[in-house]
Structure formats: C-alpha cells, structure tokens
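1. with the input below, show me the fold.
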Amino acid sequence: MFIYHFHTKRILLSLSALLCFSCNKLVEIPQPKNTVTTVKVFTNDAQAQSVMAGILTQMINGTGTLGTRTFSNGLTTLLGGLSADEFDSQISGPTVTYYQFNSNNLNINVSFMGELWESAYQAVYGANAILEGIEASKSPTLHQKVRTELAAEAKFIRAFSYFYLLNLFGDVPLAMTTDFNKTKNLPRAAVSVVYQQIINDLNDAVNGLPADYSAGGGERIRANKWAAKALLARVYLFTGAYTQALTEANEVIAQTGLYRLEELDKIFLKNSSESIWQLQQNTNAGPGTSTPEGDVHLPNPLHSGTLSFTLSRALLKTFEAGDLRGSLWVDSADYTNMGITTRTIFPFKYKSGKHNRVLGGVSTEYYMVLRLAEQYLIRAEANALNGQTGAALADLNILRNRAGLGELPVSLTKEEVLAAVAKERQTELFTEWGHRWFDLKRTGKAQEVLSALPVKQPWRGNYQLLYPIPKSEILRGAFLVQNPNY
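-> All right, here's what the predicted structure looks like:
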C-alpha cells in the first residue's frame, strides 16, 4: 500500500515555516542521510506548527507547482457526485473516466482511485508522524500546550481521512504508525474497527483542541474542539449511535458566539459564521484565489464555457418552486462549437473559478469542509430516528425558511419526516464532499434510487457502491485483497 512503502520523511523547513514533506514508495532504499529527523523537526513550537501547516497545505493544494487531485481538494465531491445522482457526464462512452463513474461501470483500471487512496493515506501518515514526533521530542522549547493541541489536531486529521477511506473503499488497513516494518503487511480492518478508532481519535481531539480559532490566527482554517465534535456527530449518525449524534450536534449548535446560519450567498466566504472548518488554498499556485471546487466546477467564461459534467436532472427536480438554493447555488452556461450549443448546469456555491481567479491575489473564499447546516440536519435525523418528529421538523424548517420555503406540516409521520430529512440533505449539501453518495449508501437507498436512472442501467450490482482498491496497491500489498467483483 502507498502509505506502507514510504522510505523517507523529508521534512523541509523553509523560511516561511511551511512544511513540505514527500513520501516515496521504494522500500528497499534506506532513509537518506540528509533527512531532517523527526526529533529535529519537533525542537520548538514554530517548527512543530509548520509540520501541521504542511499537512493541511498538501490536503488542499496537492503536491507540485500545479497541485494534484486529492480526496480533500474536490475529488471526493466530483466522483461521489457522478456515482450518485448529482452530476452527469457530458461525454459518454465506456473509456471515458467520468462516464464510468456516472454509469456505475467501474473496473480496477479506472482513473483517480490512486489519487483518492494515496492522498488520504498521505494525510494519515502525516498525522502519525506528528504524534510520533511529539512523543519522541524531549525539547524544552516545544511547550506542553503546543504538544497537546498538535497531537489532538493530528488525531482529528487521521480520523477525518479514515472517514473518507471507509466510505469510499469499505474495509481499509488501519495504520497507527509510520514504521514500515509494522505496516507493510497490514490486512484490511473491518469498518467497525476503523470507526471505533475514528471515535477514539475524535474524543481525544475534543479533549485536546482549543475551543477557539487561535491556532489559525482567528481564521477558521485549523480544526478546533467544535470541528472535532461536528465530525463526531456525523460519525455517530453513520454508525447508528443516534443519541450520541444528537448530543454532539446539540453542543456545536449551542456555540452561538462562534456559529450561526448565514445568508445563502455568504456561507462559502472565508471565515463565514457558518463555517466550522475550512481549508485555505495557496493563491500563489494552481487555481490561485479560487477554491479547488470553484476551479473545477465553474466554466470559463462563466456563462459560455464548457465542462465535462453538468448537474443532473435528478438533482434539479428536487428543488421546490421558490427554493433559493436552486437559484443562488445553481447557474448555467451555453457553450457553442461549430454551430452546436451545449448547455451545462453547474453548482454555483463558490463564485471564484477560472473565469476570475487571480494568481497571488487575496481569496474571498476558502474551501468549506464542515459547516453548521449539516449539524442541524444531523440533529433533525437523530431526533426523527428517536421518535422526536416535532424537534426534527423544527430544525428542517429553519433551513427551509432560510431557503425561502414554507414550513413542513406537523402532521408528518416518522417515515415522512425521515424522507424530508433526506430531501433537505440532498438540496442543502449537494456537491459537497460526497454527502449524497454516502447518504444513499448508509440509508440503504442506493440501489432503489440509482438503478432507476437511465444512465445507470442496467444496474450492475451493489458491489459498485464501494470503489475498487487501486490495482497498484493490490500488487504491492501481500495481504491486501480487492473489493468483491472487481
């Protein structure tokens, strides 16, 4: 597996105290003599903080001058949206990568599996390196407060990465160290085992992270206690621990001094009051001031450019008349080539893309990872599942009112409320981090909903609800087995 074949920890500290680490796969090559050792990197507070900054930078920007696609900079949204019912490929054909996801006709050679897998394990590796580095360092200038907070943040990053690995690939190897000798032959761990580790990590993160945004200089670009609780609420929902999900979501929503629901056109601005955690892009490279998703999903020019994918009719039909999310968060472009016009409907949550980005400029938007509206939806679903339909409707109506819609009737049954929750999740969280793809799978609705779509017929089987493990990883890992039917 990618993570288990690192032979280096090249941790290079620049004058700007920004870490950049690269990890290679050839296990037979020993650690280079010029490598900055873990102990040296964790000599003082500034150096240790730069390690975390480097991990976050790689998560949002990828590697290299132009960046690479990663699970955490838009690839999960795009592929999950195609696999679900959010995006349609504009180009069809069995060899077109996007169409393979769109038609749920994947094979072990499909593109992007390596990027998803490797980038998530890179983040896991980085988190483990921080935990080991802090433990190994005896330096008196690495202060206890920084040790505690960075260790907690590393556990948050590890939990976050494993959440996506589980929901994309199912059982995955659980690596808790950077030691190749201990990880090289790890088998796939059961989903329940990995989820328990995620919960353990997030509880540790809650106890160790600050309750404010001081680590990010007041910007919401570093996880805090409430980010850990927000992710924990989601994990409890996914694992069926509805009472615990309700408790965690309640605590986040109660932080009214930090969080409130924003107007629809202000939610995705940097440091908006709705944001719980955002990733900050590097404006000096790659997409410049635009977020990764704005860069990928907005045409250039905005209303006459072309894209390889469009919002699906299935998604567009879910917006009720008057739903502001269907107007403020959706736009269209008409691309004309050789007298033929093709219309693309695209998500417009982010307003900065190729058409207006500025290299080296000041961003108005950061990449939204966790936001308050999801916590209302988690609380609504948990309440409904616990039989508290009135409380569930109250939360749904808050979001509906913001979107310009009327309130749902109190006469709805439990099943009808749960259906309303699913619909509100679809229209509120569309094209964000694969929410729809994961929701269909966790609620057992995937086959019913997706097999009815023309592009996904004939339905080839529910095995496609998990992505194939990258072929290269199977060849390298002696105990790594492929998902069934690939």
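2. could you use CA atoms for every contact and neighbour count after this?
-> Noted.
3. isn't residue 271 up against residue 220?
-> Yes. Using C-alpha atoms under 8 Å, residue 271 is in contact with residue 220, at 5.6 Å.
4. anything in contact with each of these two?
-> Common contacts of residue 271 and residue 220 (C-alpha atoms under 8 Å, 6 or more residues apart in numbering): residue 278.
5. who has more neighbours out of those two?
-> When neighbours are counted by other C-alpha atoms under 10 Å, residue 220 comes out ahead of the other of residue 271 and residue 220, with 25 against 20.
6. who are the contact partners of the more buried one?
-> 213, 270-271, 275-278.
7. farthest-separated two in these?
-> 213 and 270 (13.3 Å; C-alpha to C-alpha).
8. between these two, which is the more surrounded one?
-> residue 270 (22 against 19).
9. what ranges do the strands span in the protein?
-> All strands of the chain, identified by DSSP state E, fall at 10-13, 19-22, 87-89, 275-279, 309-311, 330-337, 340-347, 367-371.
10. any idea how far the fourth one is from the middle of the chain?
-> By that I understand strand 275-279. 11 Å (C-alpha atoms, centre = their mean, to the nearest Å).
11. let's see this one next, to set against the first:
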Amino acid sequence: MKTYRKYISLFFLSLTALSCKKFLDVEPRDSVSDEQTIIDKTSANTALRGVYRRLGNDNYYGSLFQTFGYLPGDNVQWTGSQSIIQQFITHKINADNGNLQSVWSGIYSTINGANNVIAKVPGLTDPTFSVTDKNQAVGEAYFIRALSYFDLARTWGNVQITLTPTLNASDKLEVNGSTQAEVYRQVLSDLNAADSLLQLPSQTGVSNPVRVNKQTAWALKARFYLYQSNWAEAEAYATKVISDNKNYVLQKPYSAFFFPASAVATKESVFELSYSATYLSGHRNSWQPPANGGTRQWAPSDALITLINDPKIGGNRSALVAKTSAGLWYGNLYYRSPATDPAYVIRIAELYLIRAEARAQLEKTDLGRIDLNIIRDRAGLDPVSETIDKPSLLLAIENERRVEFALEPHRWFDLVRTKRAGAVLNVTNSQLYLFPIPANEVALSNGHLKQNDGY
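-> Alright, predicted model coming up:
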C-alpha cells in the first residue's frame, strides 16, 4: 500500500537509559529498520518506544483518530469549511476521504511496530535482558496491538488482521479482510496475552500511566467487554482496576487531572500518552483559539456549552471550556504551551461508568447508582435518586458519559454500541455506523478487502 510503505521502518535514536518519565522524549532518525535495530535490550527498548510514538502520532491518538470519536457526535463542532471534515459531522463520509486514509495508515503503522517487538524480542539472547523484562516489553506490545485492533474494529468493522512484521508493501496485499467479530476475537486474544506477560505495579514498585501494566490490560478488557455486552466480565475487570485505590483515584475537583500544567500522569489516568518539548501533541493547536495562538478548528457545540455550564449537569466540569474576551467559546482540555498536553486514553472515571452501566444491565441498580454517584460527586453534583429504575439509570449513565468525556473520543462510539445513534443523532441508517474503508486500500487489495456496505 502506497501510503503504508513509509511506515514499514522504525526510526528512533537509542537512549542512554530507559526512563518512564522520558520514555517518549527521543528524536527520530530515518532509515533504520526493525530487523537491524532489535538485536539486544537497548534496541528492543528503542523499538518499543517507537511503538508508543506511533500510538501517539498525530494520525492516531495524537489528534486525528480522536476526531472520529467526537465529530460524528453532538459535543464538538468544526469551525472551518473543509468538506473532508464536514463529512464526519453530516455522516456522509466518502471512501476517498484523506483523513480515513491517514488514520488507517497510522493504526496499521502502530500494529506493524508492535508486531516487530512481539516477533523479535522473545528470541533475543542479550544476558542483560531478563525474562521478566522481555515479557514486559512483549506484553506492552500485545496491549498496544489489542488497542489498535479494537479501534479498527469499532471504526471500520471488517479489516485485515496482520500478526507478523510487514517488511514490504506487498506483504499485506494478499491478506483477506476479517469480520468485525473476528477482529474483536483477536483483540481479546492479544489482551489475554498481554495480561499473562505484564506485571502489576505492586510487583514492579512503579506505577506510571504512560507505560502499560497488567491493570492497563484489565481496564481495556473492561471496555472491550462493555462493547460486547458481556456485563459480568465488564463489571469484574472494572472492579479489578477500581480496587487499586493506591494507584488509581478520581482527582478532585474534575479539572485536577489536567490542570495546572504540572498535572500529568496523575492517579486519574490508567493510561495516557505523554509528550514533550521535542515531541509535541497535535491537540492544543486545534482546540485553542487564535487569541491563544491556536486555530480552534474543533470547538464545543452550542448544545454542549449549554449542558456543561448548567450547574445541575456540568457541575465543576465547566472547567473544560473557556471563553475569549471576544465571547468565543473553546475547549480547554488541551492548553499547554508548548503543546505537551497528554492524550488521555483510559481514565479511572471510565472504569466507574463502565461498572455502573454493567451493573445496571445486570439488574444491580443500587450498585450501579452508587458508581454513577461517585462520578457525580466528583463533579459537584447531587446524587441521583435512590428510587431510580433501570431504564432511567442507563439514560443517566449515558448522559453522564456525554459530559464527563465531552472532549474525549467516546460519544459517537457510545451511541453506536448502545444502538442509540438513531434516537439521539437521527442517524437511522445502521450502515453508517461503520466508516468506509479507504478507497485506496480497497483498490490495492486485489479483491481481498471488501468495502463496507452502503459506501
């Protein structure tokens, strides 16, 4: 694939030491292949850093993929006029949309990097690279590959599964597309592999949300099972993470997990991606207004502004938005200068709301209400009534997720998985719940990759 070729190599400088704090703070170098670099402990860690860097790239969690989660919803608006963006808002996405191709390539680049670590690290014979450390590196790669396929499955459904390193463009051309169910099975397989290899913070003595650990895998399992409507497993895995209140705690008030600028890698985050002065985040520029040196390409919708500024709905989450002296509203989750704002992939708040929803579905209404009220209490809101019934509780959880994750990539995917996109967004054509596979990928696949129905 033409756009895929440039992602086939890893290209990062070796670091003098492995540090969680500076894990991604490295300068790239071109033309160094994975086959050459993964030869010992140092090069393996460099390659793993490369996988994290790809995950945090502007085409993936660094910016563009996140727009897939909120632009088709009702929280965020596009302030420009480019049709390539408007297609997501109007749910009329063309298969030749350039952003589709960019995100597709970015995710498969991440997968390919993970495949290299998974394939090569176990066989290394470096005496300084212990079995425990090799398992940790491979477990992290399995987790990142699981997250990547999870995102492919919920965005496109029927995609190609590649589990070995891609060395040239033709390697992927003959791979048949898999069904969404098959892709989700691969996600679970990778999460189980990660779970078996990774360590708990209590075993390592270190808990840092910019690095994957066993509980990170549990958290993604909770989200995975929520999407599968496997309520019992979703509840169980959410509980396994929530129970570690030494490492994962809701920050109070709501804004404490992202403000002030020193608030990074807080106990709110189960998994976040870090950036630095030499490795900037793509979020800030798109959210901040020109008055703050940004472009404000994404902005909170009028509906969200009304909700989040209502003290009975938004509570102290109104800190997510701000207004210029000229009266221009903008999102303020990403605001640092230089743009070193983390990308929040999984927060402990999500685990509470996953468990609340799972418990409601399991007829554990009282327990689900308690979890929901924990999130509402952090937001400075009154608890929901003790007499709330199951349908009302599920709707309350849906509405709470809308505001809690207002500027994070959840809303569209939430409404699709709960089959509520029709009622809430008036998107009644279920074929539109999956995006079109990039036209270039279909054309180059020699018939092995089929376009999604409706496109």
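12. coming back round to it: now the strands of the first structure as TSV including distance to residue 200 of the first structure?
-> Converted to TSV, the strands of the first structure look like this (distance: least, C-alpha to C-alpha, whole Å):
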stretch	distance to residue 200 of the first structure
strand 10-13	28
strand 19-22	27
strand 87-89	35
strand 275-279	20
strand 309-311	37
strand 330-337	39
strand 340-347	35
strand 367-371	19
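13. measure the mean distance from the longest helix anywhere in the first structure to the second structure post-superposition.
-> With secondary structure taken from DSSP state H, the first structure has its longest helix at helix 144-169. Compared with the second structure after fitting, helix 144-169 of the first structure deviates on average by 0.8 Å (mean C-alpha distance after the TM-score superposition for the first structure).
14. what is the corresponding segment of the second structure for that helix?
-> Helix 144-169 of the first structure corresponds to residues 131-156 of the second structure when matched by TM-score structural alignment.
15. buried sites along the matching stretch?
-> The neighbour-count check on stretch 131-156 of the second structure (16 or more other C-alpha atoms under 10 Å) flags 133-156 as buried.
16. and for stretch 363-383 of the second structure?
-> Buried-residue list, stretch 363-383 of the second structure, by 16+ other C-alpha under 10 Å: 365-381.
17. where in the first structure does it fall?
-> With TM-score structural alignment applied, stretch 363-383 of the second structure matches the range 387-407 in the first structure.
18. residues contacting the matching stretch, please?
-> 263-264, 322-325, 373, 376-377, 379-384, 408, 410, 413-414, 417, 421, 424.
19. let's see it at 7 Å
-> Under the criterion C-alpha atoms under 7 Å, 6 or more residues apart in numbering, residues 322-325, 376-377, 380-381, 383-384, 408, 410, 414, 417 lie in contact with stretch 387-407 of the first structure.
20. do the same with stretch 221-237 of the first structure
-> For stretch 221-237 of the first structure, the surrounding residues in contact (C-alpha under 7 Å, 6+ apart) are 153, 156, 199, 202, 205-206, 209-213, 215-216, 242, 244-245, 248-249, 252, 276-280, 375, 378.
21. what's it aligned against in the second structure?
-> With TM-score structural alignment as the criterion, stretch 221-237 of the first structure aligns to 210-226.
22. redo the strands of the first structure as CSV? Include distance to residue 450 of the first structure and mean neighbour count.
-> Output for the strands of the first structure, formatted as CSV (distance: least, C-alpha to C-alpha, whole Å; neighbours: other C-alpha atoms under 10 Å):
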stretch, distance to residue 450 of the first structure, mean neighbour count
strand 10-13, 44, 19
strand 19-22, 39, 20
strand 87-89, 12, 26
strand 275-279, 31, 26
strand 309-311, 15, 22
strand 330-337, 22, 16
strand 340-347, 20, 18
strand 367-371, 26, 22
